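A.B. asks: Requesting a structural model of the entry that follows:
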Amino acid sequence: MADSSFTRRHWLETAAALGAAGLLPGAARAQANWPTKAVRFVVPFAPGGSSEIVARATAAELTKSLGQSVFVDNKPGGAGNVAMAEVARADDQHTLILGHIGTLAVNPYIFDKLPYDPAKDFRPISLLAKVPSLYLVHPDLPVKNLKEFIALAKSKPGRLNYGSAGNGSAGHLAMEYLKMASDTFILHVPYRGTGPQLTDLLAGRLDAASVGAPAVLQFIKAGKLRCIATGTPQRIAQLPDVPTVAEQGYAGFEMTQWYGLLAPASLPQAAADKLAAAAAKAVREKEALDRLANDAAIAVGSTPAEFAAFIAAEQKRWKPVIVRARIKPD
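C.D. replies: Just a heads-up that it's a prediction; the model follows:
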């Protein structure tokens, strides 16, 4: 007859090993059945704009495929740091966040200390969409394309200016990246938001700017602003006659605002895999594509490994730009 204490000890050791590997039937069922309640999808910015469009288009499709409500919760503040820190600590396994170029590739280099670790505190799930950054000039500036703009800037170092929505904003980064690539000196004029910046650009008080496509397409089509280049790898459907920066002599140049889905690092692997497959499919559904296209957003839908590699590449791209321009938050 077997020693009962040995039998019990052996069963406990086996159970512990299975539990650690996530192979106990109960644990496996729980992960396979994820989600078991409504999922909170945090957007680290104020309502409105491209971030909410991307989040809501994704949430609507995830609700259908996951069988639980996925609701968007805007939580702005601290350049996205407030929301990122909160979600990093979330352990309910039903809280997600919209990752962004700012929170993942810029903030690590402009803030002396972050309340979260982009690499350790989150699981990259899927790159959802990119929003084109456009390079614009006031129509009175005597340039028709990027090459002419660069030539003019080189002939008048420091005499041309550009506006941005603030220090560390996407528009600030975009223009500093162009300055670094083209070795030009153009004066930066920071504003508090895209609205005031656009007011002065439209009035001719600014020479140039880089702005996300949704905010300016109407002004380009009306002839109130001139688009001299897009920051996308390929031309965009809304402006098929406007060449990219790369096409105009700067190979490999890319400047887009991008948005991806992140989960806290504590989300179990099985749940993360299920979510990743659903998210990559969600942004490619017709309804999501239509909503994104209305905002000039380009749907992507990637694997977790692809998104992780993309984040690393973007960090590598922006670190030297930030260091060179000595960008600090407002």
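
A.B. asks: CA only for contacts and neighbour counts going forward, please
C.D. replies: OK.

A.B. asks: Could you pull out the strands in this protein for me?
C.D. replies: Under the criterion DSSP state E, strands of the chain are mapped to 39-43, 70-74, 95-100, 122-137, 161-164, 187-190, 208-212, 226-230, 256-264, 298-299.

A.B. asks: I'd like to know which elements the first one is packed against.
C.D. replies: Spelled out, it's strand 39-43. When contacts are defined as 3 or more Cα pairs under 8 Å, 6 or more residues apart in numbering; DSSP states H and E, strand 39-43 packs onto helix 50-66, strand 70-74, helix 81-89, strand 95-100.

A.B. asks: And the second one, what does it pack against?
C.D. replies: Using 3+ Cα pairs under 8 Å, 6+ apart as the contact criterion, the elements in contact with strand 70-74 are strand 39-43, helix 50-66.

A.B. asks: Now do the buried residues in it.
C.D. replies: Within strand 70-74, the residues that count as buried by 16 or more other Cα atoms under 10 Å are 70-74.

A.B. asks: follow-up on the earlier one: hey, which of the helices and strands packed on strand 39-43 is tucked in deepest?
C.D. replies: Among the helices and strands packed on strand 39-43, strand 95-100 has the highest mean neighbour count (mean count of other Cα atoms under 10 Å), at a mean of 25.

A.B. asks: Give me the distance between Lys120 and Ala20.
C.D. replies: As defined by Cα to Cα, to the nearest Å, Lys120 lies at a distance of 20 Å from Ala20.

A.B. asks: another one to check against the first:
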Amino acid sequence: MTQDLDNVDFPLSRRRLLGGSLGLGAVAAWPGAALAQPAAWPSKSVRFVVPFAPGGSSEIVARATAAEMAKLLGQSVYVDNKPGAAGNVAMQEVARAEDQHTLILGHIGTLAVNPFIFDKLPYDPNKDFKPISLLAKVPSLYLVHPSVPANNLKEFIALAKSRPGRMNYGSAGNGSAGHLAFEYLKMATNTFIVHVPYRGTGPQLTDLLAGRLEAASVGAPAVMQFIKTGKLRCIATGTPQRLPQLPDVPTVAEQGFPGFEMTQWYGLLAPANLAAPASAILAQAASKAVLSPVATEHLSKEAAIAVGSTPADFAKFIAQEQQRWKPVLLRAKVRPDN
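C.D. replies: Here you go, the predicted structure:
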């Protein structure tokens, strides 16, 4: 699925600069290369934009990848959280970036949800960006505050049906992955639970941990520590099989809803104007970075699954996800102002 960076056919200047070795820190210019060859990429620090507030799965995936990418590219890769409008603010900014060193974390929300819930987007997910690599898939966990008298999904559904419209759940915002995941669960279980949108996973978790929210669906990396310490109770996972990190928690499918599956995913995107040689270097670095032992181990501890893919495979995956979620979103009438 990935290729070794040492063997990729980099532009000549890049190959000379790297000298067949990566991950050795900042690289120095090879004498005379600038006169005969195009400038090497990257030539300065790389900005990796996360279109959501700090504290969620998106930041965990981005930071794990960025740290390893920096070693491979020979330049720092820094994560910049820029939340707002369900990710639209950051997506618009990066789509218009011309510095050749600004990237963004693509997400199920910004690429497969927003196109069908906003009447008009300030960016085109399929034309304004180059898919670089699918980085990771993150299991969606269904959680309740310990004060909620439900130890599993069946008990939670029964409780919600006994209190129609009087229970609530939170999400990182309208159209977010958590919103989508819980609306999907509501459709499958025929329950009425009030949605409370927040401006990011961090603020949402603050209220969930305090008991001001009763339930939520959150990506595993952001909440594993709270489950392990008993501050939150996981009543189901959206994965096809049980998670090794939570072997005692049954899936939604196991608890009476066969075929149910809900996972979040994250990938690396570049503005469409990124030069082809730079795109090739970046694609190899991103895929190798997320599949490195350090990143894979870090993500695994948080129940995230490292993927790594080619640009073509990521583009195909995005198209499939758009086809999958369009009818669900239209049927549920999910709107950004819900």
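
A.B. asks: Now the TM-score, please.
C.D. replies: Overlay of the two chains. TM-score (TM-score structural alignment, normalised by the length of structure 1): 0.78; 307 aligned residues with a Cα RMSD of 3.2 Å.

A.B. asks: picking that back up, as a markdown table, the helices and strands packed on strand 70-74 of structure 1 with distance to Ala213 of structure 1 would be great.
C.D. replies: Below are those laid out as a markdown table (distance: least, Cα to Cα, whole Å):
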| stretch | distance to Ala213 of structure 1 |
| --- | --- |
| strand 39-43 | 20 |
| helix 50-66 | 10 |
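
A.B. asks: for the ones you listed, which one sits closest to Ile101 of structure 1?
C.D. replies: helix 50-66 (11.1 Å; Cα to Cα).

A.B. asks: Met175 of structure 1 is nearest to which of the helices and strands packed on strand 70-74 of structure 1?
C.D. replies: That would be helix 50-66 among these, by Cα to Cα, at 19.8 Å.

A.B. asks: The closest one maps to which residues in structure 2?
C.D. replies: Using TM-score structural alignment, helix 50-66 of structure 1 lines up with residues 57-73 of structure 2.

A.B. asks: Tell me where the stretch 201-330 of structure 1 has helices.
C.D. replies: Along the stretch 201-330 of structure 1, counting by DSSP state H, counting those that start in this stretch, helices occupy 213-221, 269-282, 286-294, 304-325.

A.B. asks: Identify, out of these, the most deeply packed stretch.
C.D. replies: helix 269-282 (a mean of 20).

A.B. asks: So which elements touch it?
C.D. replies: Going by 3+ Cα pairs under 8 Å, 6+ apart, helix 269-282 of structure 1 lies up against helix 25-32, helix 50-66, strand 122-137.

A.B. asks: Mean deviation, the last one versus structure 2?
C.D. replies: Following the fit onto structure 2, the mean deviation recorded for strand 122-137 of structure 1 is 1.4 Å by mean Cα distance after the TM-score superposition for structure 1.

A.B. asks: tell me the angle of that strand relative to helix 286-294?
C.D. replies: 40 degrees (axes from the mean of the first three to the mean of the last three Cα atoms, to 10 degrees).

A.B. asks: same question, the second one
C.D. replies: Here the directions of helix 50-66 of structure 1 and helix 286-294 differ by 180 degrees (the same axes, to 10 degrees).

A.B. asks: Mind reading off the mean deviation between helix 50-66 of structure 1 and structure 2?
C.D. replies: Superposed on structure 2, helix 50-66 of structure 1 shows a mean distance of 2.1 Å to its aligned residues (mean Cα distance after the TM-score superposition for structure 1).

A.B. asks: now for that helix, which elements pack on it?
C.D. replies: Helices and strands touching helix 50-66 of structure 1, by 3+ Cα pairs under 8 Å, 6+ apart, are strand 39-43, strand 70-74, strand 122-137, helix 269-282, helix 286-294.

A.B. asks: will you turn these into a markdown table that also has distance to Trp318 of structure 1?
C.D. replies: Putting the helices and strands packed on helix 50-66 of structure 1 into a markdown table (distance: least, Cα to Cα, whole Å) gives the following:
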| stretch | distance to Trp318 of structure 1 |
| --- | --- |
| strand 39-43 | 22 |
| strand 70-74 | 26 |
| strand 122-137 | 15 |
| helix 269-282 | 25 |
| helix 286-294 | 25 |
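
A.B. asks: and of the ones you listed, who's closest to Ala246 of structure 1?
C.D. replies: Closest of the helices and strands packed on helix 50-66 of structure 1 to Ala246 of structure 1 is strand 122-137, at 12.4 Å (criterion: Cα to Cα).

A.B. asks: corresponding residues in structure 2 for that closest one?
C.D. replies: Under TM-score structural alignment, strand 122-137 of structure 1 corresponds to residues 129-144 of structure 2.

A.B. asks: ok so, going back, to Gly80 of structure 1, which of the helices of the stretch 201-330 of structure 1 lies closest?
C.D. replies: Gly80 of structure 1 lies closest to helix 304-325 among the helices of the stretch 201-330 of structure 1, at 16.3 Å (Cα to Cα).

A.B. asks: Report the aligned residue range of structure 2 for the closest one.
C.D. replies: By TM-score structural alignment, helix 304-325 of structure 1 lines up with residues 311-332 in structure 2.

A.B. asks: what's the mean deviation for the matching stretch versus structure 1?
C.D. replies: Overlaying structure 1 shows stretch 311-332 of structure 2 at a mean distance of 2.3 Å from the equivalent residues (mean Cα distance after the TM-score superposition for structure 1).

A.B. asks: Would you mind confirming that Ile235 of structure 2 makes contact with Tyr142?
C.D. replies: Yes - judged on Cα atoms under 8 Å, Ile235 of structure 2 makes contact with Tyr142 at a distance of 5.8 Å.
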